[in-house]
Every structure is written in C-alpha cells, then in structure tokens.
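Asks: model this:
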Amino acid sequence: MLESTVWLFGMCLMLGSIVGVMAGLLGIGGGLLVVPALLWLLPKANVSSDIVMQIALATSLASIVLTSGSSAFNHFKLGNVDFYLIKGLVPGVVLGGISGSFIAELIPSEYLPKIFSVIVLMLAVQMFISIKVKSTRQMPGLLGCSISGGIIGTVSSLAGIGGGSLTVPYLSMHGVEMRKAIGSASLCGTMIAISGMIGFVFHGLSVEHLPEFSVGYVYLPALIGIVSTSMLTTRVGAFLAFKLPTRTLKKVFALFLVLVGSKMFFG
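Replies: Reported below is the predicted structural model:
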C-alpha cells in the first residue's frame, strides 16, 4: 500500500509540472489533464473503482484552487486580470460550482464526459472562427454575466475543471483581448474550484472505505504531488502567454480544446 502511494505521489509530481505550464499559458486550472490522469493512476494505487471518479473530480478541483490561484497571481502582476469582468461572473460561477458537486451525485458519471466533450468541441470551433473574425459582441449586463457564470461553474464542477476551457472562449467571444481573458479566467477558475471542492468534501465525509489520507473525496497524496510542481511552473506559462501574439494563443487554445474534446468523446 505504501509503495503504491509513493509511486502515485511521484507520478503526480510529473503531472503537476505539465499542469502548471498549461494553467499559466491557457488560463485553465489543469482539470482537463488531471481528471483523465487520475482516472488512470488511482486504480493502480488501490483506490476502489466505485469511488474513483468522485476522488478524481474532487482532487482535481482541490489542485485547481492552488494552481489557478498561482496562475491568477502571476497574470495579475503582468496586468492581465480584469476585475470588472470578474465582478459580473463570480456570483454565478460560485453558485454553479456548488451546484455541480451536488448534481454529480445524481448523474451517472459515464454520461458526463460525453456531454462536456460536445461543449468543448463547439467552443473549439468558435475559437478557430474568432482567429479570423474579430468579435464586436459586447459583454452582457450583470444578470447575463451571472447566468453565464452559473452555467460555466456548474459544467466545470461536474467535469472537475476550473472552467478556463469555458471562460476563455466565452470572454474572447465577447471581444475581450486574449491575455485579459486568460488572466481573468484563472481567477474565476479559482472561485469555481473552491466552491466545487467544498461540495465534494462535504459529500465524501459520509462515505465509508475511502483511501487513507483522504479528506472527503480529496486524496491528499495526489493533491500534494500535483500542486508541489504546478505552482512553480505556472509562472513559465504566464510568461509565455505574455510573450506570444494573440493569434498564436488562440490557435494553441483551439487545438488544445479539439484534442481534449475528441479524447473525452471517444475515450
């Protein structure tokens, strides 16, 4: 048991280094990488298949709290966080994050990847279009932003992600400059992850036969391994996002969405 836990910790150290760069570069919390990776790693560390999906989602959200928070801080120092945009989205994403953790207890987990993958692929198409067509659509009012934030928060919590893969295209679609969209999405992702993580911890407290070193559904060896390296490498991604031109960032983000969406749909 101890050997498998140490092995998992080492694998999560490597995973975290990749997640940090992606978080800083694309404004994502890394859940699109963490959840599939944990679904493969956790059973090898003797985690029961009955609860592996919940543990993967909860641990992913917990890691995003720190990874996205670190990414947001680095983007804030570079002037890429727009608090006016965040003010409209935060109430919705927080409520959505909490709602998603409750809904996850009701919906069969095998349906979630299919639903989310379709959304991701649609967003990828929109992002490719926006590379050539400049959006003139204005951001909606407070109510519209709150509703949009609620949808983003709910879907993100259900999928164990910070919401950058939804928030960045949404902001870009409304004419927000790509660097501002990535930096602002990092902070929104932190809010989503906090609310979603609290919900999963709450539900996990009443579950028996959780693996040792768990807090609710959050598995600490995996969490510590991921954040130990991801918090260090977010600054590398943020620096790349600051240097790369907007068109290049959009291409990278769109290709990333296509790869992840296709993998989730067919896998």
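
Asks: alpha carbons only for contacts and neighbour counts from here, please
Replies: OK.

Asks: Tell me where the stretch 151-267 of the chain has helices.
Replies: For the stretch 151-267 of the chain, the helices defined by DSSP state H, counting those that start in this stretch occupy 164-173, 178-204, 220-243, 246-266.

Asks: which of those sits most buried?
Replies: Mean neighbour count (mean count of other CA atoms under 10 Å) peaks for helix 178-204 among those, with a mean of 27.

Asks: Distance from it to the middle of the chain?
Replies: Its chain's C-alpha centre and that of helix 178-204 lie 7 Å apart, by CA atoms, centre = their mean, to the nearest Å.

Asks: likewise stretch 60-77?
Replies: With CA atoms, centre = their mean, you get 10 Å for stretch 60-77.

Asks: circling back: would you mind giving the helices of the stretch 151-267 of the chain as JSON lines with distance to residue 33 added?
Replies: Listed next are the helices of the stretch 151-267 of the chain as JSON lines, based on distance: least, CA to CA, whole Å:
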{"stretch": "helix 164-173", "distance to residue 33": "12"}
{"stretch": "helix 178-204", "distance to residue 33": "15"}
{"stretch": "helix 220-243", "distance to residue 33": "11"}
{"stretch": "helix 246-266", "distance to residue 33": "8"}
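
Asks: want to put them side by side, so please do this one too:
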Amino acid sequence: MFAEMTIQIILIYALTGVFAGLMGGMLGLGGGIIIVPVLHYIFIQQGFASSLTMHQAVTTSLATIIFTSLFATYEHHQKQAVSWSIVYRIAPGILLGACLGVFIADSLSSNVLRIIFGIFEMLVAIQIWFEVRPTKIVTLPNTNGFIFSGIFIGIFSTLLGIGGGTLTVPFLLWCNLNIRNAVAISSACSFPIAVAATTTFIIASWNNPNVFMHSIGYLYWPAALIIVMMTIIFAPIGARLAHYLQTEILKRIFAILLMIVGINMLI
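Replies: Next up is the predicted model:
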C-alpha cells in the first residue's frame, strides 16, 4: 500500500508528524489542530471521496492520538502529575460524549465539519494570541458537573479530531488546578476519547463503500502510522527545545498560522 503512495505524500505525512510533535512538545498543544487540516488537504489530492475527506481526516487524527496520548500519560504518571481520581470522575462523561460525537459527525456533511473545524481553529488562534485564561473557581465540580463537562469535551473533541487538550486544559484551570496537573490529566483523558471515538467511527463506517483504499472504515491507517512514528520521535525533542527557545514568539507565529489555516478551511 505504501508503494501506491507518492514520495511527496509520504514526505508530507512525515513532516506533519514532525511539526505536530515539535509544536506539541514546545507549546503543549494537541496535534489534532495541525493534523486534521493537513490530512483534509492531502486526502483531496489523493482522490478520497469529497463527501468523506473530513470524516477520514478526523478519524485518522484521533487514531494517532491513541498512541501519542499513551506515551504522554506514561511520562506524566512517572512524574506523579496525573490526578487519577479526577480522570476517573470525568472519564464516563468523556466516553459517552466521544460516542455521541461520532454519531453527530457521521450525520453531518464533510463541508459542515470543515466549517466547524475552521471556526474552532480561528478561536484557538485568538486564544493563543491574546493568552485568554479562564477565571478560576474555588472548588472542583461535583460528580454530575464532571460528567456533563466530560460529555461536552468528548463530543467536540470527536467532531474536531482532537485529543481534548484544547478543551480539557482550560476546564481544569477553571477548576483551580495548576497548569502542570491540568496538562497531565488532559493527556490521560485524551486516551479514552481517542480510543472510544476511533473505534466507534470504524464500526459506524465499516461497510461504507466510499472510503479510500486501505482504509479501515474511516481510518486511513498508512497516514496514521507515518504520523505516529514521527510525532513520538519529535514530541520529546520539542519539549526540550522549549527550554531554549523564545516560546512566546513561537506562540504568536503559530497563532497566525492557525488563523490562516482556519480562514482557508472556511473558503
């Protein structure tokens, strides 16, 4: 199957993984906001069905997050930064939300998903540029609060093909957790989101005759494999570079890039 992919396409998948890994490591951002728009564009060039390009991009992105979140969670756990009691309280809502998100996404056209993602990308760009931070509350929510928050995070993370960090971290900061614990818990929460959403997407699209060759349902695994390998290698490098580079300047550049990509997704 790799022989049927051009060298240029393989290189783009690899560079996508490199960039997603570096940016994730340096800025603490999930790779989905980078991976999904690139996959959407490349899938069009490869001749994927236009009605399914976003569905396949979202599912493939979520599949990569299964592995990257697993590695990240292990690293955070080794440093005792993961509050598992919070993960267990929010996980049921996240799992339910991820499954609901699949059925919502499957009922929407690729164009609608593209517009939703473009708007989200622009909002993230604004948040990064202006460094918007949620106002903290005094206490953690009760069990119902965690469940409903988890459902919201799970639905939108699935619709967008992201691991949930862009939504989970602000929520946890709002709950008065410090950034170190918020990022660690977010990584742990990204794993069940990605597993539940990817699995449900595959089941929902198993007999779809319009998916591209070598796909497992909506999952185009050759792209996922290449991206995962590069992301796992370069995320730790990005984390180390964060200690030597001017990350504030990088954030501004990245915000501009996200805004351009977001606008392009809307056109």
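
Asks: And the TM-score between them?
Replies: Once superposed, the chains reach a TM-score of 0.84 (TM-score structural alignment, normalised by the length of structure 1), with 261 aligned residues with a CA RMSD of 3.0 Å.

Asks: Out of the helices of the stretch 151-267 of structure 1, flag the one nearest residue 67 of structure 1.
Replies: helix 220-243 (5.4 Å; CA to CA).

Asks: Can you tell me what sits against the closest one?
Replies: 5, 8-26, 59-60, 62-63, 66-67, 70-71, 74-75, 78, 179, 213-214, 249 (CA atoms under 8 Å, 6 or more residues apart in numbering).

Asks: Of all the helices of the stretch 151-267 of structure 1, which one is nearest residue 136 of structure 1?
Replies: Among the helices of the stretch 151-267 of structure 1, helix 164-173 comes nearest to residue 136 of structure 1, with 8.4 Å by CA to CA.

Asks: Give me the mean deviation of the closest one from structure 2.
Replies: Mean deviation of helix 164-173 of structure 1 from its aligned counterpart in structure 2 after superposition (mean CA distance after the TM-score superposition for structure 1): 1.0 Å.

Asks: now for that helix, which elements pack on it?
Replies: helix 112-132, helix 142-159, helix 178-204 (3 or more CA pairs under 8 Å, 6 or more residues apart in numbering; DSSP states H and E).

Asks: any idea how far the residue nearest to residue 203 of structure 1 when sequence neighbours are not counted is from residue 98 of structure 1?
Replies: Once flanking residues are discounted, residue 203 of structure 1 sits nearest to residue 216: 6.9 Å by CA to CA, 6 or more residues apart in numbering. Using CA to CA, to the nearest Å, one gets 15 Å for the distance from residue 216 of structure 1 to residue 98 of structure 1.

Asks: One more: residue 122 of structure 1?
Replies: To residue 98 of structure 1, residue 122 of structure 1 is 25 Å away according to CA to CA.

Asks: who has more neighbours, the two?
Replies: For residue 122 of structure 1 versus residue 98, the count of surrounding residues by other CA atoms under 10 Å is larger for residue 98: 24 against 14.

Asks: quick one: secondary structure of the more buried one?
Replies: helix (DSSP: H, G, I helix; E, B strand; the rest coil).

Asks: That one and residue 201 touch, don't they?
Replies: No - contact between residue 98 of structure 1 and residue 201 fails when scored by CA atoms under 8 Å: they sit 11.1 Å apart.
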